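Peer 1: this one's sequence-less:
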């Protein structure tokens, strides 16, 4: 029996063998993701059939695309002469002719360099915020950029954005003074009072006495196209996040007055459609302003879009705060941190990490909602489509125009979605 035992025992280890070819590479991926079971295999085959059917009908439309034509009728004639009377094809000549208008609206053509430069600098300003590996000194440019972008787009005196920034300095000074008080609500209240007094009382007369040094002014009615959507969307995103954080903290506050104001604001904004707020900003707001007041229409839209998005952002962030264990708040107290220090250093970073999917979803929704400004007469890409189709040369076009706008928005929204996934992977703390 001993000899039989040794006959089936090895005295040395087998060398490592490569994995089966069916488990690695393209074949392995297909088996794991598309053909892992009979049901998945059937669904994969049905999906491939559906994709083939869609592409077989759409591809000829792109393959027969016409880029050089002076009208929609001429496009149809060229397609019929080249591929037959029953053939169909995209008339992309309208995109070739009007792409500058889609991007810049009615902005003066000799000043295209200004919105182009502002768009490029936007990525430079966002880089240190989105990617922590970059030098922190670049954040100074991120703070300067909003005023610089405003000056590049609208032009005028260079002192206008400087005076606006001085209002934030006044708010910071008020916050520092209020922080010395025992009550936690004094600091933000005093900061708001200092900023409002500076912007609405001091800044106007101050700008009038400063020298007019700047660049050519551009009226808001000349804005349009994708530039208008980016201006409203990026500004709304940049300001709705901090405002949403403050509203979320205010809604969870123990101070009855602060909590009541925040709850009332959030519930009112969430109960009213955005289009109603835009109509108020466009037609009704001037009724309540002093006679002769010139309140820029784009500024009014930005304010309404920001307030609308901030209300939804507040609820997203409140969910992150509610999901945070109570021990984190107690840890901040145990370390001897006051309310604002504990919120900034311990509570809010964790709550924002939890809320990343909801925050990005709100950002994407806000950016897409910028197309609603066409209802109040602003010529965003959707508004420009109506204007272009009113031209007799391009009357009757639908798919080419709306498809081009859809591609522009898809690229931006998909980029935001992919960045949020990257940020979630980077901030994961449960990885082994």
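Peer 2: Here it is on my side, so go on. Because the structure is predicted, anything quoted here is derived from the model rather than measured. Numbering: from 1, shown residues only.
Peer 1: okay, CA-based contacts and neighbour counts for the rest of this
Peer 2: Noted.
Peer 1: What distance do you get for residue 301 to residue 246?
Peer 2: As defined by CA to CA, to the nearest Å, residue 301 lies at a distance of 21 Å from residue 246.
Peer 1: And the two? Which one has more around it.
Peer 2: When residue 301 is set against residue 246 and neighbours are counted by other CA atoms under 10 Å, the residue ahead is residue 301, at 23 against 16.
Peer 1: so where do the helices sit in the stretch 301-432 of the chain?
Peer 2: All helices of the stretch 301-432 of the chain, identified by DSSP state H, counting those that start in this stretch, fall at 326-334, 339-342, 348-354, 356-369, 381-389, 399-427.
Peer 1: alright, now check it against this:
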């Protein structure tokens, strides 16, 4: 009997991999259950997470939203620690968002017909809460809307470039809306930047880089110190109608105060950081010395020390009669603090660029500023995106330090709320709400940075 041999004449179709090797099951086997010890640790951690989650949900899911005091919460949940007391959030969430900023009682009265005195005593008792929030705080809400409109053309390239005018004007309109008073103060501040721009573009090329750069910084500063105030005062007296009701800094507070300080510091620290980073690498001895000294001094001093300086000492160095608002002083100090760290982040991006990029710019015949704008800085900023966003997030979270100098940010307000007899003893509910607000903003910045990194990715994967 002879052996019969057979050779297959067609290819078998590809078979799907085993279900245990791909998908969620495959990932779990490869990463969570790829050994005895890893499996034991995974099970223990899983049980711990389930235990924490169940206890947290048991505490958080509490029917206390309508409670008017901590004692009422305890009666509802049946014990001193039976569940969260969310009544404090329902009662004080507008205060946590807006602080003690005054309601526009006249506008609310015109819309609702309720007497302004009743609105000031307890607006939510007479008018629906959404109306109180939108119209009562219309100045802060409008500033927030303008902020998003101004950021849109910076963050997304599909937004029409004409919205950049909002980006440029927003800081000055924001000051006018939030603090009120005459419109001419912010206008004169804007004129100072215009003067610096004119000097840099039209005077500097004629007198040389060194003197031109010094004048670019000196002219706006001299304008703000000696000319802006008197001129704004004369124009304010001539046009009293161009003014809003003035609001003092002690009336600011809540999460909106943190947003305001954080946004100003973020928007101001990036261009200042770029200038300081370029100045630190400059061949001009005076410019380099000033930039190095500023960066090293700011990085060597804690932020809380600078906040105390802003609160107590900054006015001493101003000309007689000058009175900077305390929040403006804090914004300036936080911006300067963030710009020093931003300068080092950007300097790292500049150092990471190959030398050939600088040589390519020279070969194209570009001058220093065109080379930086068109070739060097775009690549350095792309490299520095993770560090830049980390600095932004850190600065935004550091705004809670202003509570130490008696500004009513959310942390400061939580202390004031707990001092009230009705809510004395409330802790975790307030901190949970504040943490949620900060998490939403910081997580959004983190997600955007990841989107930007993917969008600007030019290398091979």
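Peer 2: Received, thanks. These numbers come from a predicted model, not from an experiment.
Peer 1: Figure out which of the helices of the stretch 301-432 of the first structure is closest to residue 122 of the first structure.
Peer 2: Counting by CA to CA, residue 122 of the first structure lies closest to helix 399-427 out of the helices of the stretch 301-432 of the first structure; the figure is 13.7 Å.
Peer 1: buried ones in the closest one?
Peer 2: Judged by neighbour count using 16 or more other CA atoms under 10 Å, the buried positions of helix 399-427 of the first structure are 401, 404, 405, 409, 413, 416, 417, 420, 423, 424.
Peer 1: With distance to residue 92 of the first structure as extra columns, can I get these in a markdown table?
Peer 2: Shown next, in a markdown table, are the buried residues of helix 399-427 of the first structure (distance: CA to CA, whole Å):
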| residue | distance to residue 92 of the first structure |
| --- | --- |
| 401 | 9 |
| 404 | 9 |
| 405 | 13 |
| 409 | 18 |
| 413 | 23 |
| 416 | 28 |
| 417 | 29 |
| 420 | 33 |
| 423 | 37 |
| 424 | 39 |
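Peer 1: With respect to residue 147 of the first structure, which of these is nearest?
Peer 2: Taking CA to CA as the measure, residue 147 of the first structure sits nearest to residue 416 out of the buried residues of helix 399-427 of the first structure, at 23.5 Å.
Peer 1: mind checking how far the nearest residue to residue 28 of the first structure once chain neighbours are set aside is from residue 306 of the first structure?
Peer 2: For residue 28 of the first structure, ignoring the flanking residues on the chain, the nearest one in space by CA to CA, 6 or more residues apart in numbering is residue 22 at 5.2 Å. Look at residue 22 of the first structure and residue 306 of the first structure: by CA to CA, they are 53 Å apart.
Peer 1: The two - which one has more neighbours?
Peer 2: For residue 22 of the first structure versus residue 306, the count of surrounding residues by other CA under 10 Å is larger for residue 306: 24 against 12.
Peer 1: Show me what that one aligns to in the second structure.
Peer 2: Under the alignment (TM-score structural alignment), residue 306 of the first structure pairs with residue 335 of the second structure.
Peer 1: Could you do residue 361 of the first structure as well?
Peer 2: The pairwise alignment with the second structure assigns residue 361 of the first structure to residue 390, based on TM-score structural alignment.
Peer 1: Over to residue 338 of the first structure?
Peer 2: Structural alignment (TM-score structural alignment) places residue 338 of the first structure against residue 367 in the second structure.
Peer 1: count of neighbours near its match?
Peer 2: Counted by other CA under 10 Å, the residues lying close to residue 367 of the second structure total 10.
Peer 1: Same check on residue 216 of the first structure?
Peer 2: Neighbouring residues of residue 216 of the first structure were enumerated by other CA under 10 Å; the total is 12.
Peer 1: do you know how far it is from residue 151 of the first structure?
Peer 2: Remark: distance between residue 216 of the first structure and residue 151 of the first structure (CA to CA) = 10 Å.
Peer 1: again, but for residue 378 of the first structure
Peer 2: Computed with CA to CA, the distance linking residue 378 of the first structure and residue 151 of the first structure is 21 Å.
Peer 1: Likewise for residue 384 of the first structure?
Peer 2: Following CA to CA, the distance that separates residue 384 of the first structure from residue 151 of the first structure is 25 Å.
Peer 1: Please apply the same query to residue 19 of the first structure.
Peer 2: Between residue 19 of the first structure and residue 151 of the first structure the distance is 62 Å, computed by CA to CA.
Peer 1: between those two, which one's more packed in?
Peer 2: Legend: neighbour count by other CA under 10 Å for residue 19 of the first structure and residue 151, higher for residue 151 (23 against 8).
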